[in-house]
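# Got a predicted structure plus its sequence, pasted below:
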Amino acid sequence: MNQSNHYPADFTWGVATSAFQIEGGANADGKGPSIWDTFCLNPNNIKDQSDGTVACDHYNRYREDVGLISSLGVDAYRFSMAWARVQPSGKGAWNEAGFGFYDRLLDELAAKDVKAHLTLYHWDLPQGLQDDGGWLNRDTAHRFADYAHEVARRFGNRIDAIATHNEPWCSANLGYGNAQFAPGVADARQAIQVSHHLLLSHGLAMTSMRAAAASAQLGIVLNQWTADPATDSELDRTMAELEYARSVQWFMDPIFKGRYPELALRAHGANAPVVHDGDMAAIAQPIDFLGVNYYFRSFCSAETPPRTPPGKLGFTDMGWEIYPQGLTELLVKLNAEYMLPPIYITENGMANPDAVTDGKVSDPARIAYVRMHLDALKAAMEQGVDVRGYFLWSLLDNFEWNSGYAKRFGIVHVDYATQERTLKDSAIWYRDFLSAQRQR
């Protein structure tokens, strides 16, 4: 019997999405533009020249989608709020029609007995704030804290968990480091400063949400990976150590240790961020949970050209190595290095070139992927890591950022022309797996 059949009875099982990837309704009911709306205006930025104007039309089909979530038998749904939907310019007046959408969504989830896990920021900054400098502008951290307080004030007693940010590494390094994501800036120094302002905004938001006296558990979601040297050479080992310091420790150390890792600071040199007095104390607020998103490891090679990962278990449609044991290694390493709160695996899944055939979608590779990662997760738990839940990414095929609609992560297939939803075999497997869990 697989290890994954032996999870605690109170373990939380869920599925996850994000606002820009599924909602559509880009101009509906007073919503303002986000940096991703703007980024998509340049067709060179998106591989299939698409945008998020309609996406999965979740804004209009949320009841149907919550019905799908309920049919899977999950405990919880992780989703994000579009900041520009509830505050069109990112400052000033609130948009009651925008809040009304999330109010209805929460009502629907409650009616189906599905717990709500909200992410405040999943990369879609209001364009009005970008016009003022975006995350490079320190003031944006304070505007984010205001937004977090208002959401916690309104909904904090109807939501089980609120995460400040999803993957700030991506916001900084892909948005400002290599221009792969919105707002499309390629400047290493800006990326590092932005990473600091994102962390500062997290800490300020934690304080502002605590002041709202919400009952929701509060935390942050970080994308993380192990960094493995391709060989035993000193160059590869040094490269792997630096990669881990500049990615994982760069975000973990300020939150849990109140400082940046020295190795990364030295490597950044003149690009190191400007840090004001009191910033690190503001960032290092206690959190109730840590969300971990895991997809792959970093395979570090100093050779030219660099060695590629062996991919013994294959690669996903994103070209990412399938390496489930890296999840065990990561969690055990984090548990040894930090005083951690409970952990949720907030994203894990794979892109697969799925198609509907005779009304069905066969995706055995995804089922195998999830099985292996659940076994790896259980192995970490058996080594003392306090993991409380797992959210499969993603509920729906959706707008996969700069890949457009070409990559399908969902366990539910979406026909973008008709918006028809079809449960993939992986969704049926997940439903049956969860049913078996509850019969133990």
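Cool, got the structure.
# Every contact and neighbour count from this point should use C-alpha atoms.
Noted.
# Let me know how buried Phe399 is, in neighbour terms.
A count of neighbours around Phe399, defined by other Cα atoms under 10 Å, yields 26.
# again with Arg61
Arg61 is surrounded by 12 other residues when neighbours are defined as other Cα under 10 Å.
# Presented hereafter is structure B, for comparison with structure A:
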Amino acid sequence: MDRKFLWGSATAAYQCEGGWKEGGKGMSNWDTFCHSEKNNINPVTGDVACDHYHRYEEDIKMIADGNQNAYRFSIAWTRIIPDGVGKISREGIDFYNRLIDTCKKYNVEPLVTLYHYDLPQSLFENGGWENRATVDAYEEYVKVCFKEFGDKVNYWATINEPNYETLCCYGFGNYPPNVKNLERRWKAMYHLMLASARAVKAYKNMGYKGMIGLVSDSYPIEILKDNEEYRKAKKLANIFFNTSVNDTCIKGYYPDEYIEHLTELGYDLSYMKEEDKEIFKAGTVDYLGVNAYCRFLVKPCTGRETVMEVNNTGDSSKNEEMEIKDWCALDDDPNTKKTPWGTEIYPKSVYDMLMEFKELYPDTPIIITENGLGEYDIVEGEKIHDQYRINFLQGYVDWIKKAIVEGCDCRGYFVWSTMDVYSWINGYKKRYGLVYIDFDDNCKRIPKDSYHWYKEFIKEKGGSYNGKI
């Protein structure tokens, strides 16, 4: 396989495709949630989104015209097996064959994510990822994908963000099933990790030669004070957000300190079966995909009960609040800039994280599978002057280059997102795209200044995989 450095951008099925009832597609948990009264923060849906289902060739040509050589997208499980289990949809398979073939037509390498938050509704109603049967259904689904697309796809990702998805589902409670219960969270996350391991094992058993990994939202954990209490909070935060996922998929087993801490907290861990240990060992990843957005500054808990509130409104006066009892609390550096959604703008975080990975996982390549800035964008005479996004992205790629020069095996970089997409609970006002979507004018595409910057950056700096970026 060609070891070119991957310069691309990324989307996910529910966020961009639309066509929610077309092509034999079944209902997902997000289809149902977005049409329910629970969707009350930014009550919009992904029914149409940016209509990528109908306009994928236009979008892939736009990617190629921007000098990008790779496109990360996800497959909607509900297009392949509409009910989650049982009958396979040839219409859905044909759609993704067309999408992949179009990538090939324009010399764009597809990196395909098998699961990115959108679970078939029937499985969701039966307990979702808390139910071990979902793992069995997922394995059958991915085997269909490997069989149908395996000869054309060189890069696969099993699961997108087991940490962040379950944090939203069971911590913040803003993703379905919209509850706050960390014990249920750990169970769901375990089954997501088991599903990933089984997918990797199946892929290798089926004889395919590409690379298969997992996409982790990872964070360098930092503290503003260096004392015993703060160091303990940092250690626990690292287990909570990072090693519980990364160690498991790379080393093939859960960290002892993670199991010990959950046991100390009195959680029922009976869902962790002895026979699963061999599956985790056999299902280690070929690379780690990393969604890099920020660092986490943490401090010791204050002793109160768990409080987890996220800013989904873009009201800068309402920053995210997180104190996780018996783990850690989020701290704040008043000297760093933040987005209206409260995310700290700190590009050096990606360098700190990559250098940590170099020490922890020296034999595992890294691909930055997402990096981007969510902002309010303004159209001025058919142009979007998003210099703030250019500054953000430039800062990150500069620090990534430094990490590569210093020995980190990083093989790709994907901007989130290819175009403006449905941003989950944030709706459509929070825009990440290199290309502006006018949702009020037939999803008209308008390349932003950042699209043109990225195009020139790749032309000038892009190169083969050898660290010379």
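In hand now; what should we look at? Note that this is a predicted model, so its numbers are computed, not measured.
# For stretch 403-418 of structure 2, grab the matching residue range in structure 1.
When structure 1 is aligned by TM-score structural alignment, the counterpart of stretch 403-418 of structure 2 is residues 380-395.
# again with stretch 341-358 of structure 2
Residues 318-335 of structure 1 are where stretch 341-358 of structure 2 aligns, taking TM-score structural alignment as the criterion.
# Stretch 13-21 of structure 2 too?
The aligned range for stretch 13-21 of structure 2 is 19-27, by TM-score structural alignment.
# what residue of structure 1 takes the place of Tyr428 of structure 2?
That one, Tyr428 of structure 2, aligns with Tyr405 by TM-score structural alignment.
# can you give me the strands in structure 1?
Per DSSP state E, structure 1 has strands spanning 12-16, 76-80, 115-121, 161-166, 217-223, 227-229, 289-293, 298-300, 343-347, 387-393, 412-415, 420-423. These are given in chain order.
# which bit of structure 2 covers the last one?
I take that to be strand 420-423 of structure 1. Here strand 420-423 of structure 1 aligns to structure 2 at residues 444-447, judged by TM-score structural alignment.
# Give me the mean distance between the matching stretch and structure 1.
In this overlay with structure 1, the average offset of stretch 444-447 of structure 2 from its partner residues is 0.6 Å by mean Cα distance after the TM-score superposition for structure 1.
# ok so, going back, tell me if I'm right that the match of Tyr428 of structure 2 and Gln49 touch.
No - under the criterion of Cα atoms under 8 Å, Tyr405 of structure 1 is not in contact with Gln49, lying 9.4 Å apart.
# Just want to know which of the two has more residues nearby.
Applying other Cα under 10 Å to Tyr405 of structure 1 and Gln49 shows that Tyr405 carries more neighbours, namely 22 against 15.
# In space, what's closest to the more buried one - neighbours in sequence excluded?
Among residues not flanking Tyr405 of structure 1 along the chain, Phe399 sits closest, at 5.0 Å (Cα to Cα, 6 or more residues apart in numbering).
# so who does that neighbour touch?
Phe399 of structure 1 makes contact with 20-22, 51-52, 55, 405 under the criterion Cα atoms under 8 Å, 6 or more residues apart in numbering.
# residues contacting the counterpart of Gly359 of structure 1 in structure 2?
Residue pairing (TM-score structural alignment): Gly359 of structure 1 is matched to Glu382 of structure 2. Applying Cα under 8 Å, 6+ apart to Glu382 of structure 2 gives the contacts Ile446.
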